[in-house]
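A.B. asks: here is a sequence together with a model predicted from it:
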Amino acid sequence: MAMLENRTTPSGELDSGYAWWRLVLTLVLGTVACVGNWSVVVLLPTLEIEFGTVRGGASLPYTGTMLGFAVGGVVMGRLADRVGIVLPVMIGAFLLCVGYVMAALTTNIWQFAVLSAVIGLGSAAGFAPLISDLSHWFRKHRALAVAFAASGSYLSGAVWPLIIEHFQATHGWRSTLIGIGLFVPLVMVPTGLLLRRRLQSTTYAQAEAVTEAARNELGLKPNVLQAILVVAGFACCMAMSMPQVHIVAYCGDLGYGVAVGTQIIALMLGLGVISRLASGAFADRIGAAPMLIVGSSMQALALLLYLFFNSQSSLYVISGLFGLFQGGIVPMYAVIIRQYLPPREAGVRISLVLMATVLGMACGGLAAGYIFDATGSYRLAFLHGFLWNCVNLVLVAWLMLWPKLGRRKWEAMTA
């Protein structure tokens, strides 16, 4: 019962047994709450038929979900900085319940898109705020812990699409949404209440001293680093969105069926979990920025492979590789923020960067839908994603080189 008490914790408990138990609870919450990110991906072909719209129109609910997810992440991240993680989790559970039940009653694509934004707001509680909260409980294994927290989203993508497809086929999509809306708060509310324990203020003060020293060594002002990470995050997820958002519809267009597409996205995201955990473990050894370069480079390679191969077997292989390559990218932004930026602002700063990644997913998913409508093919959509990936690579490479380049420039100016 001691872990249920709302009390402070000495800094000596960082990386402790309780911290790892908190990690498990965070992973459960993320897996359940992030259902909103993936349900509409499975439903995209159904919505296209149900509401009599084109592919671009059927992509609107996904865009609404991502916009709600982006805004909700910043708002709830700021709330978590001030009052802790429990209240954001409770609000998220309520919004998911209301959003899913009401979405089941919609009669047109615009109503569904608006309620998808409500669902996105609720799902936001299971991502950036949880990542920020957990990062404060680890020092030595912070990258691995952040990767675990971020894996809830991908584990959700590995599990929920299969569940949703099954119940959609047997009970219809409307009943499936109502079931999700009733199930989610039953898990989130009691699990969230287990996270009431808080760190004491001296722990934050110690962390601030460490980040300030690292920031001085980097040689970039906090808001400049923030802006670079925001643009880099947006670019990488513009690239990432094409396979994640449209692979189910793509498989349907190729004649393989929605069920095959659902299996492929589950495989992609399941391997993405492995990628995130492995990336976290390596980042604790080699640093987050080098790990970010590796993941972004490999994601670009996978996007190129989609341009040349589209058989059913090759899509399984390429999508699996895509999951392994890109899964560790997003958590690295959070690790970089915790390394260089003030810890008491971690919730809102991590949420701002992850908001950019979510907006990249939203805009990229919508753009791919309209590119398909204009060309009748996803080929240019994959190329579009690859070019955005190149933007990300340039920014991250510059960020890695800046400490050396900046120091040389300063030495040349003062010589």
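C.D. replies: Everything's here; your move.
A.B. asks: from here on, contacts and neighbour counts on C-alpha atoms
C.D. replies: OK.
A.B. asks: do you know how far M76 is from F127?
C.D. replies: Distance, M76 to F127, using C-alpha to C-alpha, to the nearest Å: 10 Å.
A.B. asks: over to G56?
C.D. replies: The gap separating G56 from F127 is 27 Å, by C-alpha to C-alpha.
A.B. asks: swap in A288?
C.D. replies: 19 Å.
A.B. asks: equivalent analysis for W110, please.
C.D. replies: Separation of W110 from F127 (C-alpha to C-alpha): 26 Å.
A.B. asks: those two - which one has more neighbours?
C.D. replies: It is F127, of W110 and F127, that has more neighbours when counted by other C-alpha atoms under 10 Å, with 28 against 16.
A.B. asks: the more buried one against A149, yeah?
C.D. replies: Yes - counting by C-alpha atoms under 8 Å, F127 does reach A149; the two are 7.5 Å apart.
A.B. asks: how far away from the center of its chain is whatever helix or strand C237 lives in?
C.D. replies: Taking DSSP states H and E as the definition, C237 sits inside helix 222-253. Centre-to-centre, helix 222-253 and its host chain are 10 Å apart (C-alpha atoms, centre = their mean, to the nearest Å).
A.B. asks: can you check stretch 49-65 too?
C.D. replies: 21 Å.
A.B. asks: show me what counts as buried in that stretch.
C.D. replies: Of the residues in stretch 49-65, 51, 54-65 count as buried by neighbour count, 16 or more other C-alpha atoms under 10 Å.
A.B. asks: contacts for that stretch next, please.
C.D. replies: Stretch 49-65 is contacted by residues 36-37, 40-41, 44-45, 47-48, 107-110, 112-121, 361-363, 365-370, 372-373 when judged by C-alpha atoms under 8 Å, 6 or more residues apart in numbering.
A.B. asks: which residues touch the residue sitting nearest the centre point of the chain?
C.D. replies: Nearest to the mean C-alpha position of the chain, counting by C-alpha atoms, centre = their mean, stands S153 at 6.0 Å. Neighbour list for S153: G30, T31, C34, V35, N37, G126, F127 [criterion: C-alpha under 8 Å, 6+ apart].
A.B. asks: could you dump those to CSV with distance to Y100 and secondary structure?
C.D. replies: Converted to CSV, those look like this (distance: C-alpha to C-alpha, whole Å; DSSP: H, G, I helix; E, B strand; the rest coil):
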residue, distance to Y100, secondary structure
G30, 17, helix
T31, 16, helix
C34, 13, coil
V35, 10, helix
N37, 12, helix
G126, 16, helix
F127, 18, coil
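A.B. asks: hang on, the earlier thing: how close does the residue nearest to the centre of the chain get to D253?
C.D. replies: From S153 to D253 the distance is 27 Å (C-alpha to C-alpha).
A.B. asks: equivalent analysis for A58, please.
C.D. replies: On the measure of C-alpha to C-alpha, A58 and D253 end up 15 Å apart.
A.B. asks: want to compare, so here's the second one:
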Amino acid sequence: MTIQSTLAPRSIFHGWFVVAAAFTVMFVGFGSAYTFSAFLEPLQRDFGASRGSTSLVFSIAGFLYFALGVISGPLADRLGSRPLAVVGMVVAAIGLAAASAAHSLVEVYLAYGLGVGLGVGCAFVPALGAVQRWFVRRRGFASGLAVSGIGLGTLAMPPLASLLIAAIGWRGAYLVLGAIVLVLGGGLSLLIENDPKDRGLGPDGDPPRELSGATNAGGASVREAVRSMRFVGLYLSCLVCSFGAFVPFVHLVPYARDHGVAASSAVVLLGMIGAGSTAGRFFLGALADRMGRDRSLIMVLIGMALAMAIWAIAQDVWTLAAFAFVYGVFYGGWVAVLPTVVMDYFGGRNVSGIIGILYTSVAFGTLIGPTAAGFVYDINHSYTLPILTSAAANIVAALVVVAILARSGTHAISIAKR
């Protein structure tokens, strides 16, 4: 008994294992999804499709993995996050494997679009919601660390996919990606647990007796949250922002190829978004804990708009690389800060369900934005209009958050503290 009590304080807080598991789920899930830019030209060529119709493959997947949170989030609040994360990784792996056997673009819509979309959607919000419950003081940092898996996945997976496509074709590449998702994502998601109280702990590893009110158990009901002006404002902000937020993930590589950049260098540009995104999730997530998370949300939205302005004038690989990295920093900050703002405003009791409903706004933007950009290109062979529209959308999204703060003050609503 004495030895156990002596060693226990030195053990690693299990919340960090939850963060590591969420990181892995996002690394392989979103990393595989964001390889699509490397597959766009081979799919377009083999199926004789337009750039807009081929882009719809990604948009279907993106719509589903954000929209499904409205179902997977509340289920995670009731059933636990682990089973949903495991099932999601298995479904995503099956979707990638099925895409390798597709004989038409419609079959790619069904296999990749539905498989990856449903799989990542099943795992994403539950894993992210679980992380929020394990931390209070370091929530911004922990959330940023978890979602940095998306950034590193975007950095590592597209170049890997490009190498695989060159070596074994796009069909073989999808098979390998499916195996990676199954083994790494499915395996590590077993470490996810829903709540520290199940281990007799409080957030941040504090013993329950030391919490003194710093608890994640209370908060708004889903009905209370979604009827509040803060939620309505966040929803509108995310909806407007997401129309352009994912355009670079689909169209940066073909844009670079159109401007004479070699295929190998063009794929690295997508990795630069991942590198910047990783930095943004680490540093802006931690910075948000100090300067205020809602104010940080305004900052990252404005930063995304300014980065889009760089893209609008970029003509060579170095300027495109600068855009990719800067955009990645602020995009990563957006992904890291947003769920922490939700937790601050509405508490932890139904955080997964509330995040899931909020992300339906991102789903609609993702469905429309990249596909619309592709069809605009098909019409006038230029990305200028979609890029400038994306920049304007981010400015509008930032102004919406400013309006939220002006209406309700800068502190979290009291219901989140109950």
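C.D. replies: Yes, it's here. Because the structure is predicted, anything quoted here is derived from the model rather than measured.
A.B. asks: can you give me the TM-score here?
C.D. replies: In this superposition the chains share a TM-score of 0.87, using TM-score structural alignment, normalised by the length of structure 1; 388 aligned residues with a C-alpha RMSD of 2.6 Å.
A.B. asks: the host helix or strand of R281 of structure 2 maps to which residues in structure 1?
C.D. replies: Here R281 of structure 2 sits within helix 263-291, counting by DSSP H and E. Under TM-score structural alignment, helix 263-291 of structure 2 corresponds to residues 258-286 of structure 1.
A.B. asks: mean shift of that stretch relative to structure 2?
C.D. replies: Stretch 258-286 of structure 1, aligned to structure 2 and superposed, deviates on average by 1.0 Å (mean C-alpha distance after the TM-score superposition for structure 1).
A.B. asks: pull out the buried residues from that stretch.
C.D. replies: 258-284.
A.B. asks: before we move on, what about stretch 397-405 of structure 2?
C.D. replies: By 16+ other C-alpha under 10 Å, the buried positions in stretch 397-405 of structure 2 come out as A397, A398, L399, V400, V401, V402, I404, L405.
A.B. asks: inside helices: which ones of these?
C.D. replies: When DSSP state H is applied, those are split such that A397, A398, L399, V400, V401, V402, I404, L405 fall in helices.
A.B. asks: which position in structure 1 pairs with the last one?
C.D. replies: Read that as L405 of structure 2. In structure 1, the residue paired with L405 of structure 2 is M400, using TM-score structural alignment.
A.B. asks: residues in contact with that match?
C.D. replies: With contacts defined as C-alpha under 8 Å, 6+ apart, M400 of structure 1 is in contact with A289, P290.
A.B. asks: how close does it get to S297 of structure 1?
C.D. replies: Per C-alpha to C-alpha, M400 of structure 1 is found 14 Å from S297 of structure 1.
A.B. asks: before we move on, what about A169 of structure 1?
C.D. replies: In this view, A169 of structure 1 and S297 of structure 1 are 38 Å apart by C-alpha to C-alpha.
A.B. asks: so between those two, which is more surrounded?
C.D. replies: Neighbour tally, A169 of structure 1 and S297, criterion other C-alpha under 10 Å: the higher count belongs to S297, 16 against 11.
A.B. asks: test my guess that the more buried one contacts L393.
C.D. replies: Yes - S297 of structure 1 lies in contact with L393 (C-alpha under 8 Å); the separation is 7.0 Å.
A.B. asks: what residues do those two have in common as contacts?
C.D. replies: By C-alpha under 8 Å, 6+ apart, S297 of structure 1 and L393 have no common neighbours.
A.B. asks: please work out which residues outside stretch 270-284 of structure 2 touch it.
C.D. replies: Under the contact criterion C-alpha under 8 Å, 6+ apart, stretch 270-284 of structure 2 has outside partners 141, 144-145, 147-156, 158-159, 249, 252-253, 296, 321, 324-333, 335-337.
A.B. asks: next one: that stretch to chain centre, how far?
C.D. replies: Relative to its parent chain, stretch 270-284 of structure 2 has a centroid offset of 12 Å by C-alpha atoms, centre = their mean.
A.B. asks: cool, and stretch 71-89 of structure 2?
C.D. replies: Worked out by C-alpha atoms, centre = their mean, stretch 71-89 of structure 2 lies 17 Å from the chain centre.
A.B. asks: and that stretch, end to end?
C.D. replies: Stretch 71-89 of structure 2 has an end-to-end distance of 16 Å (C-alpha to C-alpha).
A.B. asks: whereabouts in structure 1 does that stretch align?
C.D. replies: Aligned by TM-score structural alignment, stretch 71-89 of structure 2 corresponds to residues 75-93 of structure 1.
A.B. asks: tell me the buried residues in that stretch?
C.D. replies: 75-81, 84-93.
A.B. asks: please apply the same query to stretch 163-179 of structure 2.
C.D. replies: Burial within stretch 163-179 of structure 2, assessed by neighbour count using 16+ other C-alpha under 10 Å, is assigned to 163-165, 169-179.
A.B. asks: show me the residues you listed that map onto helices.
C.D. replies: 163-165, 169-179.
A.B. asks: to which residue of structure 1 is A305 of structure 2 aligned?
C.D. replies: Aligned partner of A305 of structure 2 by TM-score structural alignment: A300.
A.B. asks: to clarify, my last question referred to G117 of structure 2.
C.D. replies: Under the alignment (TM-score structural alignment), G117 of structure 2 maps onto G120 of structure 1.
A.B. asks: cool, W334 of structure 2 as well?
C.D. replies: In structure 1, the residue paired with W334 of structure 2 according to TM-score structural alignment is I329.
A.B. asks: pretty sure that match contacts S297?
C.D. replies: No - using C-alpha under 8 Å, I329 of structure 1 is not in contact with S297, being 10.2 Å away.
A.B. asks: so what sits against both of those two?
C.D. replies: Counting by C-alpha under 8 Å, 6+ apart, I329 of structure 1 and S297 have no common neighbour.
A.B. asks: what's the match for T107 of structure 1 in structure 2?
C.D. replies: By TM-score structural alignment, T107 of structure 1 lines up with H103.
A.B. asks: sec struct for its match, please.
C.D. replies: H103 of structure 2 falls in the coil class when you classify it by DSSP: H, G, I helix; E, B strand; the rest coil.
A.B. asks: what is the burial count for it?
C.D. replies: Counted by other C-alpha under 10 Å, the residues lying close to H103 of structure 2 total 11.
A.B. asks: which non-adjacent residue is nearest L193 of structure 1?
C.D. replies: Spatial nearest neighbour of L193 of structure 1, excluding adjacent residues (C-alpha to C-alpha, 6 or more residues apart in numbering): V86 at 6.2 Å.
A.B. asks: pretty sure the one you found is touching R197, no?
C.D. replies: No - the criterion here is C-alpha under 8 Å, and V86 of structure 1 misses it with R197 at 9.5 Å.
A.B. asks: what sits against K221 of structure 1?
C.D. replies: So, once contact is read as C-alpha under 8 Å, 6+ apart, K221 of structure 1 ends up touching R215.
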